[in-house]
Structure formats: C-alpha cells, structure tokens
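Colleague: this one's sequence-less:
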C-alpha cells in the first residue's frame, strides 16, 4: 500500500472522528456535572441545519458556525429548564430533545435540500494543505484543530482549574456542594449550555465540511456514538480523543471496504459496523469487574432539589 493511500486513509479517519469528538467533549462536561443529556443527536442536527442555512444565506462559514453553536445551546436550554428547574426525568427529556431536533432540522432544511455551500476545508496555505505529505498535518479544516485544542482545554479545565473542580464536585455530591454555598443548578445550566454549543459545532462539521450540502438526518446517528464514546472513555478527555479516532477508523474501514468492492461482506453489514462496535464496547465495559462505570459521576442522571 502506497504512502499516498495511507495518508488518504488517515485524512478520512480524522474527518470521521472530529464531529463525534466535538460532540462527545461537550457531553463529557455535562455528565461530569451530574446531568445526563441524551439529546445529543437532536442538537447536532439543529447545529448542522443552522450552520448550513446561515452559511448559504450569508456566504460566511464562521457566522454559520457561531449560529450553529448558539442554536444548539438554545435547544439545550429547553432540556436544562425541564430537567434542572422542573426536575423532569433526564432520560425521557433527552430522548424528546432528540426527536424535537430531528423534526426541527427536517422542517428548516426543507428549502435547502440538494443545495450546496463552499466547503470549509483549509486552514493553512495551499502549499502546505495540498502537499502530498504535509497535508496530513496541515490539510484539515479549522474544526479539526479546534477539536484538538478543545480536548486539551477540557482536560485542563477539569483537572487544573478551580471552576472545573467545582463542577466535578457537584457531579460527585450535589448536596455537599450546595451545603458549602455552590450553585448546583447554575453550574449545571452552564455545563448544559456548553454541551449544546459543542454538539452544534460537531453537527456543523457534517454540513460545512464532510458533505457541504443539506440532506435530511445528515448526522446519521453519530450523536449516539458520541454518547457511547463518553462511557468508553471513562469520562476522561484524553481517552475520549483516542476513542474518537478509534471509532473514526472503524467508520473509515466501512467506506474503504465499500469503495474497494469487498464482496464477502454485505453492504448492510459494513454500514452497521460503527454501531456494532459501539455495542461491543459498551458490553465489554459493563461486564468488566472494574469497568468504566466506576468512573461515572455519582450524581449522574439524578435530579437535584435544594433543601435549604
């Protein structure tokens, strides 16, 4: 196999991994605060259609990215109000948010089906971005580099910053954090908003980079993979990075196997490989004697009601 082919495969892996890494980073912060938001798929779709619509209408991809983050953060605030203020069931509300996002993106995207925008490809000059070898480092869209920077920032935030330690404390023992004066609901609202913004950024990658056109349900269930990835990574940002690229490699195998005309595996089986890998990983973690479940925040998914 030539070096050009290997570089092409590596580029594809990066492209497949980036959106789920962005969305999963936001969800990791949300879950570290003790909130379980299963609406990731819906928020990614809202971000994807908003980014495309704004970019198509204004011709500005940066404006499209900002709008995607704002729209998904706003959608996450619906979830936040229902679960944090009204203490609704987080699982049911998250699933409702996904259904809402799917429907809303289909409605908004009706007028954009089949239309295209200029892809958000290069960050560096063409001499580097299109070089046969250096393009592996310099040939990606800005969102790829943003995802790597955000991984480092989230890791630093959760382990080194005072605010991150407060957020983790709230996720581990909300009553104790409340008793010493921390605003549990306020911190969780901020975490949920951040998770929504990151989901919107991940969704925008599909409509502005991977396939710079609008099609219904463009994310194709990748939000569920991002949710599973948080568990796979045991709620650790650097493991999340490795896991995202591992899942990206699985997705890339599917694409290259189809392109190569692999006949001994049915196309339907290849299409389900990323989701099959998700199920296998979660099964292994759940049966392991000291699996990733032990790293889950103690208050994850539990409603908080201030008692004093």
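Modeller: Happy to help now that I have it. As the structure is a computational prediction, the values presented were derived from the model and not from experiment.
Colleague: From now on I want contacts and neighbour counts done on CA atoms only, so please keep to that.
Modeller: Will do.
Colleague: what about residue 78, how many residues close to it?
Modeller: 15 (other C-alpha atoms under 10 Å).
Colleague: same thing with residue 84?
Modeller: The burial count for residue 84: 23, using other C-alpha under 10 Å.
Colleague: Same question for residue 135.
Modeller: 19.
Colleague: again, but for the one 4 residues further on
Modeller: Other residues within reach of residue 139, judged by other C-alpha under 10 Å, total 23.
Colleague: so who does residue 77 touch?
Modeller: Applying C-alpha atoms under 8 Å, 6 or more residues apart in numbering, we find residue 77 in contact with 189, 192, 193.
Colleague: The one helix or strand the last one maps to packs against which elements?
Modeller: Residue 193 is part of helix 184-205 when elements are defined by DSSP states H and E. With contacts taken as 3 or more C-alpha pairs under 8 Å, 6 or more residues apart in numbering; DSSP states H and E, helix 184-205 sits against helix 3-32, helix 40-58, helix 61-80, helix 162-172, helix 174-179.
Colleague: so which of these comes closest to residue 206?
Modeller: Closest to residue 206 of the helices and strands packed on helix 184-205 is helix 40-58 (C-alpha to C-alpha; 6.6 Å).
Colleague: The closest one: which residues count as buried?
Modeller: Across helix 40-58, burial judged by 16 or more other C-alpha atoms under 10 Å covers 40-56.
Colleague: same deal with stretch 177-197?
Modeller: In stretch 177-197, the ones that count as buried by 16+ other C-alpha under 10 Å are 177-178, 182-185, 187-197.
Colleague: Need the winner for burial among the helices and strands packed on helix 184-205.
Modeller: Highest mean neighbour count of those: helix 40-58, a mean of 29 (counted as mean count of other C-alpha atoms under 10 Å).
Colleague: Tell me which other helices or strands that one touches.
Modeller: helix 3-32, helix 61-80, helix 90-109, helix 184-205, helix 222-232.
Colleague: Let me know the angle separating it from helix 222-232.
Modeller: For helix 40-58 against helix 222-232, the angle by axes from the mean of the first three to the mean of the last three C-alpha atoms, to 10 degrees is 130 degrees.
Colleague: Put this next to the first one:
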C-alpha cells in the first residue's frame, strides 16, 4: 500500500507504507513461548486454585471473583497458544504477515496461562494489576509518541530519556513555585521542547550524528538536573520541591463500567490527556496534509524538496512537537507518581520508550500497545512478589527488560525504519 500527496499541480509524492512482508519470526517466537509455558507448567506443577478478583469493594458494579483450577486451566491455555501458533505458521506458509490482532490475542492468552500457573493458591487483584500497568506505561507512551514523530520526520530521537527527566524536573519546580499542577504540566512541555531544540540544532542544522547527540543530551540532562537538585531543590524543598498532585477524576458512567471503568476511566487528568494525544497524533500523522509532509521528509526528503516542502523546517517543527509531548510524560513522575523530584528518577524509561517505537513499527497505536506491554511487565513483578509467586524476585525485576529484548529482537519481525531516519538533509 502507499500514500500519495499532491503539493503542486502535476507533482506528487508516493510514500510506501512502513511495514514488512510476511516473516517467520512471529510464529517462531510464538512456538518458543508456547514451549516455555508448557515446560513451566509441566515441570513445576502447582496444585490448588487461582482466583482472579475482577472488582474492588468500592466499584459501583462488582463482578464476582473467578476461581479456576490452576494446573488444568494452565494446560488448556497452553493448547490455545499452540492453536494460535499453528494459525501464525499457516499465515506464514501463505506468505502473509501475522496480524496485530493475532499477536495481541496470543499475548493475552499466554499471560493468562502464566498468571494462572503463578497464582495457584492465591488471589490475583486484576483491577490493581491492570490499572497499575496503565499508570506505569503513561511516561512510556508519551515518550514513544515523541519518538514516533521524530523518526517519521527523519530525526532519531534518542534524547527521549532526557526530555522525560527535564519534564519531571520542570514540573516539580514550577508546580511548587506557582502552586499549580497545570502550570507544572506546561513547564514540562517547555522543558522537553528545549531539549528537543538542542537536538534539532546539532542534528538538523550542523549535521551531527543524531545518535551521538541524543546520548550526550541524556547524560547532560542527568548531570544538569542532578546539580540543580543538589543546589536548588534540596535546600529549598518546602517551597520548590513539594508540587501539588493531580487527583483521580472518575468519568461519570464510563467509570462505572465493570472491570474496564476502574482501569481506564478512574485516572488522573494526565492519563485522559494521554488518550487524547494518542488519537490526535495518529489522526494528524495519517489523515492530514501536515502528517503526509512529515512522512515525506522522513522517507524521501529530496523528492519532498523538489515539490516545495521545506524539509529542515518540517523536521524542526516536528521534533519540537515531539519534545513537548515527551516532556509531558516526565510530568507524570512528579505530578502523579511521587511527591517530589529525585535525581535520575526516570530510570532509563526513555530507552524503553524508544524500544516501544521500534516494536510498534513507528506507528502511534502499535507503539502505545508496546508501551502498555512494558508497563504490564513492570507492574507484574510487584504483584507476583506480593502473592508469593515461586518465580524468583530477581527474574521478575529483569522481566521488563527481557520483554523489551524479545519484543525488539523477535516479535517485530522484518521491519524497516523510515528511509531517511537519522540522515541529515543538506539543501542545495
């Protein structure tokens, strides 16, 4: 498939979709994961029942708990995984790609099988597990959206982690100083935009290697915010590092939907803003002239230039928007998650967001789903530790990073980034 834009009479740009032909990695990974789950269930049999708690005591509509025999249910889900693997293999034989829906379905079934096995003899609070996963994924999704926009325009945004950290610092400082969470959110956008401006200056205007500039910016922001924390915030914590927090706001009616309501619609305003940003970025990228021009300069900058598109100007505007969006993700740390700014509090989340961009094939919706997967993996290790799962705690701490490695190396399959991503464009 391709997209076509006409910018002047008689001239047009045809853009190929960034997506692969059929590949073999998805069915191979499906098979390996199915085999791993079968070995886990078979060699470490766990007796007892697993209870899935689907509601909280304060929910308007309380769903009953679901209790299943752990061993039998886990084996049934292994068989379902095997059937989905067979479907993926059949599609590959016909030279068709494994669709996103099948990937999501396999992931859900596999995780249910793992949770059923790990939670034998215990009760799993599904609302808390999934709501916590959404919360942990919020900075990753904002960062991933910034990464998608940057790379679609031809700029590799390695500096996502720096934009998140700068956003967190600015949000804490301004929200504490002015006593307004919304002012802090605005400051986080400005901070992310400033980091992106430095990236744009060196990468677009001076043709410096974008990966090197991004890594250096991340280190610079870590050092700068650490210095400011020690010299400014710590000595004046009461006035400059005690930001007000966004409160949870339940959306009427939607918040009362069983299971989904408490997870998606009893959140803070930043989460609702995230829903809007995902929709806006997706629509703008694929359904507007601006989005088509952004993709044009990321795929064929020379062709875009010949029909009158200002390549570097378009890249500048896009990378600034991307930085502002990523900065909003940093505000989540200090205006929702914790009560103050701390040094290196993002913990390298920007790099996980960049992995979500690759896993998501440079698409906003896919990148969002990838970030949610990583958030789920992070929250899962805490929940399983609480219920006394036999899985070693060290492995659970590694789980988010293992998911990242497998996702990027295997589940993506054969993909390519936008053709001009990372390549500076010299006019004339």
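Modeller: Ah, there it is. None of the values given here were measured: they were computed from a predicted structure.
Colleague: picking that back up, where in the second structure does the helix holding residue 193 of the first structure align, residue-wise?
Modeller: Aligning helix 184-205 of the first structure against the second structure (TM-score structural alignment) gives residues 311-332.
Colleague: What is the mean deviation of the matching stretch from its aligned residues in the first structure?
Modeller: Compared with the first structure after the fit, stretch 311-332 of the second structure shows a mean deviation of 0.8 Å (mean C-alpha distance after the TM-score superposition for the first structure).
Colleague: what's around the counterpart of residue 361 of the second structure in the first structure, how many residues?
Modeller: Aligned counterpart of residue 361 of the second structure in the first structure: residue 234 (TM-score structural alignment). Burial of residue 234 of the first structure is recorded as 19 neighbouring residues (other C-alpha under 10 Å).
Colleague: Can I take it that residue 234 of the first structure is in a strand?
Modeller: No - counting by DSSP: H, G, I helix; E, B strand; the rest coil, residue 234 of the first structure falls outside a strand, being coil.
Colleague: Check whether it really touches residue 285, as I assumed.
Modeller: No - using C-alpha atoms under 8 Å as the test, residue 234 of the first structure is too far from residue 285 to be in contact (9.2 Å).
Colleague: In which helix or strand does residue 278 of the first structure reside?
Modeller: Using DSSP H and E, residue 278 of the first structure falls in helix 273-287.
Colleague: and if you look at residue 14 of the second structure?
Modeller: Going by DSSP H and E, residue 14 of the second structure is part of strand 11-16.
Colleague: Tell me which residue of the first structure matches up with residue 426 of the second structure.
Modeller: Looks like residue 426 of the second structure aligns to residue 305 there (TM-score structural alignment).
Colleague: ok, and the closest non-adjacent residue to its match?
Modeller: Here the nearest residue to residue 305 of the first structure in space, its sequence neighbours aside, is residue 87; by C-alpha to C-alpha, 6 or more residues apart in numbering that works out to 7.8 Å.
Colleague: next one: residue 213 of the second structure
Modeller: Nearest to residue 213 of the second structure is residue 199, by C-alpha to C-alpha, 6+ apart, at 6.5 Å.
Colleague: In the first structure, point me to whatever sits opposite the one you found in the alignment.
Modeller: Matched to the first structure by TM-score structural alignment, residue 199 of the second structure sits across from residue 79.
Colleague: any idea how far residue 275 of the first structure is from its match?
Modeller: Distance, residue 79 of the first structure to residue 275 of the first structure, using C-alpha to C-alpha, to the nearest Å: 26 Å.
Colleague: What about the corresponding residue of the first structure for residue 375 of the second structure, how many residues nearby?
Modeller: Residue pairing (TM-score structural alignment): residue 375 of the second structure is matched to residue 248 of the first structure. Counted by other C-alpha under 10 Å, the residues lying close to residue 248 of the first structure total 24.
Colleague: Assess the claim that residue 248 of the first structure and residue 19 are in contact.
Modeller: No - counting by C-alpha under 8 Å, residue 248 of the first structure stays clear of residue 19, with 9.8 Å between them.
Colleague: Span of stretch 383-399 of the second structure from start to end?
Modeller: 13 Å.
Colleague: Okay, buried residues for that stretch please.
Modeller: 383, 384, 387, 389, 396, 397, 399.
Colleague: For burial, what's the neighbour tally of the aligned partner of residue 233 of the second structure in the first structure?
Modeller: Taking TM-score structural alignment, residue 233 of the second structure has residue 112 as its aligned residue in the first structure. When neighbours are counted by other C-alpha under 10 Å, residue 112 of the first structure registers 17.
Colleague: Quick check: the gap between residue 112 of the first structure and residue 43 of the first structure.
Modeller: 19 Å.
Colleague: Check residue 220 of the first structure too.
Modeller: According to C-alpha to C-alpha, residue 220 of the first structure stands 13 Å off from residue 43 of the first structure.
Colleague: before we move on, what about residue 304 of the first structure?
Modeller: From residue 304 of the first structure to residue 43 of the first structure the distance is 24 Å (C-alpha to C-alpha).
Colleague: got it, and residue 166 of the first structure?
Modeller: With the distance defined as C-alpha to C-alpha, residue 166 of the first structure ends up 26 Å from residue 43 of the first structure.
Colleague: Relative to residue 135 of the second structure, how far out is residue 253 of the second structure?
Modeller: On the measure of C-alpha to C-alpha, residue 253 of the second structure and residue 135 of the second structure end up 21 Å apart.
Colleague: Run a quick neighbour tally on residue 102 of the first structure.
Modeller: 21.
Colleague: ok, it - contacts?
Modeller: 41, 42, 45, 46, 217.
Colleague: Which residue in the second structure aligns with it?
Modeller: Residue correspondence, TM-score structural alignment: residue 102 of the first structure in this structure matches residue 222 in the second structure.
Colleague: so how far is residue 394 of the second structure from its match?
Modeller: Distance, residue 222 of the second structure to residue 394 of the second structure, by C-alpha to C-alpha: 27 Å.
Colleague: Pull out the buried residues from stretch 151-159 of the first structure.
Modeller: 151, 154, 155, 157, 158.
Colleague: against the second structure, where does it fall?
Modeller: Aligning stretch 151-159 of the first structure against the second structure (TM-score structural alignment) gives residues 278-286.
Colleague: still on that earlier bit, the first structure: matching residues for the strand holding residue 14 of the second structure?
Modeller: Going by TM-score structural alignment: strand 11-16 of the second structure matches no residues.
Colleague: Wait, residue 425 of the second structure touches residue 310, no?
Modeller: No - if you go by C-alpha under 8 Å, residue 425 of the second structure and residue 310 don't touch, sitting 10.7 Å apart.
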